[in-house]
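Chemist: okay, structure incoming, though there's no sequence with it:
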């Protein structure tokens, strides 16, 4: 992953999973699974553009709907 473990947030369903998801995208690209990587990237972009985001983005985006980590992940899947 591209960030620390943030143990103070453990069990709070709060932290933005975006960097871990994008690390997975990088792995898929490395493996040659470009279509899967593009699908995930596009879904993540769509989710953010719809302003359905975790607390860290919500506080910076006017009119955003704040989601828990699990809700954000679910929204990404729904946008695939």
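Modeler: Yep, it's here. A quick note: this is a predicted structure, and the numbers were derived from the prediction, not measured. Numbering: from 1, shown residues only.
Chemist: going by C-alpha atoms from here, please, whenever you check contacts or count neighbours.
Modeler: Fine.
Chemist: centroid residue for the protein?
Modeler: residue 18 (3.1 Å; C-alpha atoms, centre = their mean).
Chemist: state the distance from that residue to residue 24.
Modeler: Taking C-alpha to C-alpha, to the nearest Å as the measure, residue 18 falls 10 Å from residue 24.
Chemist: quick one on the thing from earlier: please identify the helix or strand for the nearest residue to the residue nearest to the centre of the chain once chain neighbours are set aside.
Modeler: Spatially, and ignoring its direct neighbours in sequence, residue 18 is nearest to residue 44 (7.8 Å; C-alpha to C-alpha, 6 or more residues apart in numbering). Per DSSP states H and E: residue 44 is located in helix 34-49.
Chemist: what's the helix or strand following that helix packed up against?
Modeler: Reading on from helix 34-49 to the C-terminus, the next helix or strand found by DSSP H and E is strand 52-53. Secondary-structure packing of strand 52-53 (3 or more C-alpha pairs under 8 Å, 6 or more residues apart in numbering; DSSP states H and E): strand 65-66, helix 69-78.
Chemist: for comparison:
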């Protein structure tokens, strides 16, 4: 799974092992701060960041909202709002690729340092600006 993740479309596991494997696999895409989650049943679907809540970051303007936004991308696709999903995904990709208005964890993953990172609000403002283009 680590060497050839593209070999897997879906992995079905009990809850405990699913949590462990999903947390480990999050490292393949940049960490838990970026990993979206979807629980899809026959009648209902729930979309959430894999990491859950982050109360230690509450009110500090340092939380990375990417996992939440990518969960929204999954939700939009599930609702057949594919154009909106692609616009949001494009904005996220653009801001992260530019690397200047990103939170400390993204900056550290990309550059090895948190120097020049921004808070949640500035990151969100950069994403909104990309959506308005």
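Modeler: Happy to help now that I have it. On a predicted model such as this, the values are computed, not experimentally measured, just so you know.
Chemist: please report how far the residue lying farthest from the centre of the first structure lies from residue 42 of the first structure.
Modeler: Distance from the C-alpha centroid of the first structure peaks at residue 32, with 21.5 Å (C-alpha atoms, centre = their mean). Look at residue 32 of the first structure and residue 42 of the first structure: by C-alpha to C-alpha, they are 17 Å apart.
Chemist: before we move on, what about residue 16 of the first structure?
Modeler: Here residue 16 of the first structure is placed at a distance of 17 Å from residue 42 of the first structure (C-alpha to C-alpha).
Chemist: higher neighbour count, the two?
Modeler: residue 16 (19 against 14; other C-alpha atoms under 10 Å).
Chemist: checking the alignment partner in the second structure of the more buried one next. Helix, strand or coil?
Modeler: Applying TM-score structural alignment, one finds that residue 16 of the first structure aligns to residue 64 in the second structure. Under DSSP: H, G, I helix; E, B strand; the rest coil, residue 64 of the second structure falls in the coil class.
Chemist: that older thread, and the residue nearest to residue 18 of the first structure, what pairs with it in the second structure?
Modeler: In the second structure, the residue paired with residue 44 of the first structure is residue 92, using TM-score structural alignment.
Chemist: neighbours of its match, how many?
Modeler: Residue 92 of the second structure has 21 nearby residues by other C-alpha under 10 Å.
Chemist: repeat that for residue 27 of the first structure.
Modeler: Residue 27 of the first structure has 14 neighbouring residues, counting by other C-alpha under 10 Å.
Chemist: trace it over to the second structure, please.
Modeler: Aligning on TM-score structural alignment places residue 27 of the first structure opposite residue 75 in the second structure.
Chemist: so who does that match touch?
Modeler: Residues near residue 75 of the second structure by C-alpha atoms under 8 Å, 6 or more residues apart in numbering: 38, 47.
Chemist: mind running it again at 10 Å?
Modeler: For residue 75 of the second structure, the contacting residues are 37, 38, 40, 45, 46, 47, 48, 69, 81, 82, 85, by C-alpha atoms under 10 Å, 6 or more residues apart in numbering.
Chemist: turn the residues you listed into JSON lines, columns for secondary structure.
Modeler: JSON lines is the format used below for those (three-state DSSP):
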{"residue": "37", "secondary structure": "strand"}
{"residue": "38", "secondary structure": "strand"}
{"residue": "40", "secondary structure": "strand"}
{"residue": "45", "secondary structure": "strand"}
{"residue": "46", "secondary structure": "strand"}
{"residue": "47", "secondary structure": "strand"}
{"residue": "48", "secondary structure": "strand"}
{"residue": "69", "secondary structure": "helix"}
{"residue": "81", "secondary structure": "coil"}
{"residue": "82", "secondary structure": "helix"}
{"residue": "85", "secondary structure": "helix"}
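Chemist: sounds good, over and out.
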